[in-house]
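Asks: predicted coordinates and the sequence they were generated for:
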Amino acid sequence: MAHTSHAKTLPADLNAPPMVSAWQTRALIIGVVFSIVAVILGFLGQAQDQLGWDHVLRAWDLGLMITFGFCVGGLALLMVQYCSGGKWGLLLRRPLEAMSRTLPLVFVFFVPIAIFQGRLFMWANHGLVDKAFSLGQINKDQVEVIDHAIQWKHPMLNPTTMVVVSVICFLIWGYYTWRLNGLSLKRDRDTIANTPYWIKKLENISGPGIVVYSLTMTAAAIYWVMSLDVTWYSSIYGLLFLVGQGYSVLALSIITSVKLSESEPYATILRPVEQHDLGKMTFAFVMLNIYLAFGQFLIIWSGNLPEEINWYLDRIRGDWGIIITLDFIFHWVIPFSMLLSRDIKRNKKRLVRLCQFMIFARCWDMFWLIEPNFRDAARNLHFSWGILEYIAVPAAMISFWMWYYFAKLKTRPLVQVNDPHLAEILEPEHATA
């Protein structure tokens, strides 16, 4: 028999539920605990091999890139949604806006990198080259190659330009964050009759914004990570970070949406079909991520050029092969295999666990990208107290970022009531007449 299913209605209160405040408190406590652990490890590492505080800076760079990815990657995905449309925007718009508004904290995280760049980048302090040579970590030929690269890239890779370009990038990201978040509030106050106007306006801003984001994000990736090895270059390095940001941002967005669905108003708007769609989108980023990473490796392996292969040899030899093997399993095999399952994409608990694992895998991948850039670690994976900073420091930074993110999430209603997809998303999943 035919039957009629009635559409659901939104609750009167669309603000974040009280549990978000509990998440915020928990994140702050975790951040404080790991900060204390990081300080203790810093002293232990300094006593062990004089690299304790250097490892803090290296791990800080990892934490910066992860939180930067959440923040600016959230802004980028917000712009993609404005250009593409779709029901998923109604679910993720507020979390993505909240991520973008954490930019001030990410800038604070960047400041130590700018101040202490001479302890990280050879192009900012030639003493790092001399020290590596005196310790036998590089030979005379390698010193000549490094010196040539520093001289050739000096117009771009120098302390002043690094700070200036980074600040300009933050100002650009800040403009788009301010503009899109401000227009979103104005749209909230308008009637649904004007929705076509807002769709077109936000699309016109976001289209060029995606291009600007790609360029500025590439510049940041080059300055903050790629130039740790001044001899390395890759034409798709920025694109790898772009896709990696989508990988981690979608994972965090799904965790946020699914956990929010334990209370209103997300309990009303998050249906299994939309959750499934978010899982499929994440699966696409997993595929694209491994495609680009493997494509870069395949091109360099087939070319077998001495000036290119050392970057990979530094990350494969000396027991680093264990890390890259686990990276392949964590970053691609497990998410790919799990997201093939329709049931997992529709199971809230399992999908949240998988997305949490994906964020861990992204941190693991960043460790593999960052640590072997340093001469004491290249082709020489070894345990030290300092290496544990790669757990403590990023955990503290991510926790403080989450605390700020939850604070921003609480400042706006979680559902945009004049979204054209709201009526559709409130319909029962299998309504028939």
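Replies: Thanks, I have the structure now.
Asks: can we go C-alpha only for contacts and neighbour counts from here?
Replies: Fine.
Asks: how near is the most centrally placed residue in the chain to residue 408?
Replies: Centroid-nearest residue in the chain: residue 69, 2.6 Å away (criterion: CA atoms, centre = their mean). Distance check for residue 69 against residue 408: by CA to CA, to the nearest Å, it reads 17 Å.
Asks: ok, which stretches of the stretch 151-300 of the chain are helices?
Replies: If DSSP state H, counting those that start in this stretch is used as the criterion, the helices of the stretch 151-300 of the chain fall at 159-189, 195-224, 237-260, 266-269, 272-303.
Asks: so the residue found closest to residue 273 once you drop the neighbours it is linked to in the chain: helix, strand or coil?
Replies: Leaving aside its sequence neighbours, residue 273 sits nearest to residue 429 (CA to CA, 6 or more residues apart in numbering; 7.1 Å). With DSSP: H, G, I helix; E, B strand; the rest coil as the basis, residue 429 sits in coil.
Asks: same check, this time on residue 417
Replies: With three-state DSSP as the criterion, residue 417 was assigned coil.
Asks: list the contacts for the nearest residue in space to it that is not next to it in sequence?
Replies: Take residue 417 and drop its neighbours on the chain: the residue closest to it by CA to CA, 6+ apart is residue 188, 7.3 Å away. By CA atoms under 8 Å, 6 or more residues apart in numbering, the contact list for residue 188 reads 416, 417, 418.
Asks: here's the one I want to compare it with:
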Amino acid sequence: MSNDNIVLYERKPLPTKLPLLGWSLLLIGVVLTFLAFSTDNVRASYNLIIVLMWVFSIGFGSLFLIALEHIVGSDWSVPFRRLSEILAAVLFATPLIALPLFLNLDQVFSWLNPVILDSDKYVKNKSPYLNESFFVIRNIFVFLVMFLFYFLLVGRSLRQDKTGKADTKKWSTKISAIFMPIFAILITVVAMDWLMSLEPKWFSTIFGVYYFAGSVLTALAVLTFIAITLAENGYISKYLTEDHFYNFGALMFAFTNFWAYIAFSQFMLIWYANIPDETMWYMQRGGEGWMTISLGLIFIRFLIPYMALVTRPSKSNPFRLKIIAVWVFIAHYYDLYWVIMPEYTKKTELHAPVYSWFEFTVPILVLGVIIVVFSLVAGKKNLMPIGDPKFRKGLEFHL
């Protein structure tokens, strides 16, 4: 580690109010979740799946961004990599979120209903994969593999702050290359298990890609908001420029388009084939109040962020980027609600969308998890990878 790198970044303690805010939100979220489970076990379980998949998105997306940087050899993103490494730590909260769901699987997944298993041959044919024991085992395996790659990718990076060894970069690149295909499998398994199997008769061959696109976009939004906020308040290097932030805007714009492409492709192929076991999923989201939510998804998830990011100035303006990042973060919640909650209203024969304090618990809990994890992990670490040989070059980046 060179002395130049130390001058380029000086560690500044995070505000003492940040952990207090995080723990307060988390406590409120946990209390409301307990109340929700005691009031309506089924509805609370569906909402907790939204929490789980939202947190998964941030963790998975952050790990992907770390690995992508190592593989492509990006310079501009090096100063921000530590923030992605910190955000990826939210993955360690996922087993705790999943635990109540493991105890209530039969409240959510119809493929655990003996009556449906006996009467529906399609569901029964999927029972070698969709059964309680295998479901729990493979999800525990997903947790363990995620944790392994987190330590492999992030552990070396943290040690590099002290050693400054250049060979760490080669190690990280190799690990990232191994991680990418495994990541593709893991995120597909998570999407299939917790989202697609809510309707066990339905399937989509690109649903894993759909969830991947939304996850990376959400991770980018959180990273963008945190990076700009920290830069504005002097917690990371003062040498960051609008050129750095432009790349965040460009990436959010790219993944917004990618998400729309996958979403439309999935819909168009299912609509064109017109197979009842496939179209039923969209038919359910097109009736009794859900059509409004479905049409809203087009605007909230795609058209509004697309128009907000289409010009070069909009991708460079830090204040505007923060607003767009918040919008994208909330839009992911909207997307997950659209994917998950129709299954709840179908199961309970409510049919129309529902929203009350049950659903309001979700963003409170997710924000609490993000802030608490960020405060705990970032509290004693540099917020920038000062030992990386490309750190100075990354700060000097210009378009």
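Replies: Okay, I see it. Quick caveat: nothing in here was measured; it's all calculated off a predicted structure.
Asks: could I get the TM-score for this pair?
Replies: Remark: TM-score between the superposed chains equals 0.92 [TM-score structural alignment, normalised by the length of the second structure]; 395 aligned residues with a CA RMSD of 2.4 Å.
Asks: follow-up on the earlier one: any idea how far the residue nearest to the centre of the first structure lies from residue 81 of the first structure?
Replies: 17 Å.
Asks: check residue 401 of the first structure too.
Replies: 23 Å.
Asks: who wins on neighbours among the contacts of residue 188 of the first structure?
Replies: Counting neighbours by other CA atoms under 10 Å, the top entry in these is residue 416, with 21 neighbours.
Asks: how about the alignment partner in the second structure of it: what's its closest non-neighbour residue?
Replies: Mapped onto the second structure by TM-score structural alignment, residue 416 of the first structure lines up with residue 385. Excluding the flanking residues, the one nearest residue 385 of the second structure by CA to CA, 6+ apart is residue 82, at 5.7 Å.
Asks: how about residue 161 of the first structure?
Replies: residue 155 (7.9 Å).
Asks: returning to that earlier point: dump the residue contacts of the residue nearest to the centre of the first structure.
Replies: So residue 69 of the first structure contacts 244, 245, 248, 249 (CA under 8 Å, 6+ apart).
Asks: can we see that at 6 Å?
Replies: For residue 69 of the first structure, the contacting residues are residue 245, by CA atoms under 6 Å, 6 or more residues apart in numbering.
Asks: quick one: map it onto the second structure.
Replies: Under TM-score structural alignment, residue 69 of the first structure pairs with residue 57 in the second structure.
Asks: compared with the first structure, how much does the helix or strand hosting its match deviate?
Replies: With secondary structure defined by DSSP states H and E, residue 57 of the second structure is part of helix 41-72. In the superposition with the first structure, the average deviation recorded for helix 41-72 of the second structure is 0.9 Å (mean CA distance after the TM-score superposition for the first structure).
Asks: buried residues in that helix?
Replies: By 16 or more other CA atoms under 10 Å, the buried positions in helix 41-72 of the second structure come out as 41-71.
Asks: now that helix: how far from the chain's centre is it?
Replies: Distance of helix 41-72 of the second structure from the chain centroid (CA atoms, centre = their mean, to the nearest Å) equals 3 Å.
Asks: before we move on, back to that, neighbours of the residue nearest to residue 273 of the first structure, how many?
Replies: 14.
Asks: please apply the same query to residue 411 of the first structure.
Replies: Neighbour tally, residue 411 of the first structure, other CA under 10 Å: 12.
Asks: tell me the secondary structure at it.
Replies: Under three-state DSSP, residue 411 of the first structure falls in the coil class.
Asks: just give me the neighbour total for the alignment partner in the second structure of residue 168 of the first structure.
Replies: Aligned by TM-score structural alignment, residue 168 of the first structure pairs with residue 141 of the second structure. With neighbours defined by other CA under 10 Å, the count for residue 141 of the second structure comes to 13.
Asks: I'd assumed residue 416 was in contact with residue 14 of the first structure.
Replies: No: applying CA atoms under 6 Å as the test, residue 14 of the first structure and residue 416 come out as separate, 9.0 Å apart.
Asks: does residue 15 of the first structure count as helix, strand or coil?
Replies: coil.
Asks: the second structure: which residue goes with that one?
Replies: So residue 15 of the first structure corresponds to residue 11, using TM-score structural alignment.
Asks: how many other residues sit next to its match?
Replies: 15.
Asks: residues in contact with residue 36 of the first structure?
Replies: Per CA under 6 Å, 6+ apart, neighbours of residue 36 of the first structure: none.
Asks: in the host helix or strand of it, what's buried?
Replies: According to DSSP H and E, residue 36 of the first structure maps onto helix 19-49. By neighbour count on 16+ other CA under 10 Å, the buried set for helix 19-49 of the first structure is 20-21, 24, 27-28, 30-32, 34-35, 37-46.
Asks: what residue of the second structure matches up with residue 257 of the first structure?
Replies: Per TM-score structural alignment, residue 257 of the first structure is aligned with residue 227.
Asks: please apply the same query to residue 348 of the first structure.
Replies: Match for residue 348 of the first structure (TM-score structural alignment): residue 318.
Asks: burial measure for its match, as a count.
Replies: Neighbours of residue 318 of the second structure using other CA under 10 Å come to 24.
Asks: repeat that for residue 250 of the second structure.
Replies: 18.
Asks: nearest residue to it other than its sequence neighbours?
Replies: Closest to residue 250 of the second structure by CA to CA, 6+ apart is residue 315, at 6.3 Å.
Asks: average offset of whatever helix or strand the one you found lives in relative to the first structure?
Replies: Following DSSP H and E, one finds residue 315 of the second structure within helix 312-316. When the first structure is superposed, helix 312-316 of the second structure averages 2.1 Å from its matched positions, counting by mean CA distance after the TM-score superposition for the first structure.
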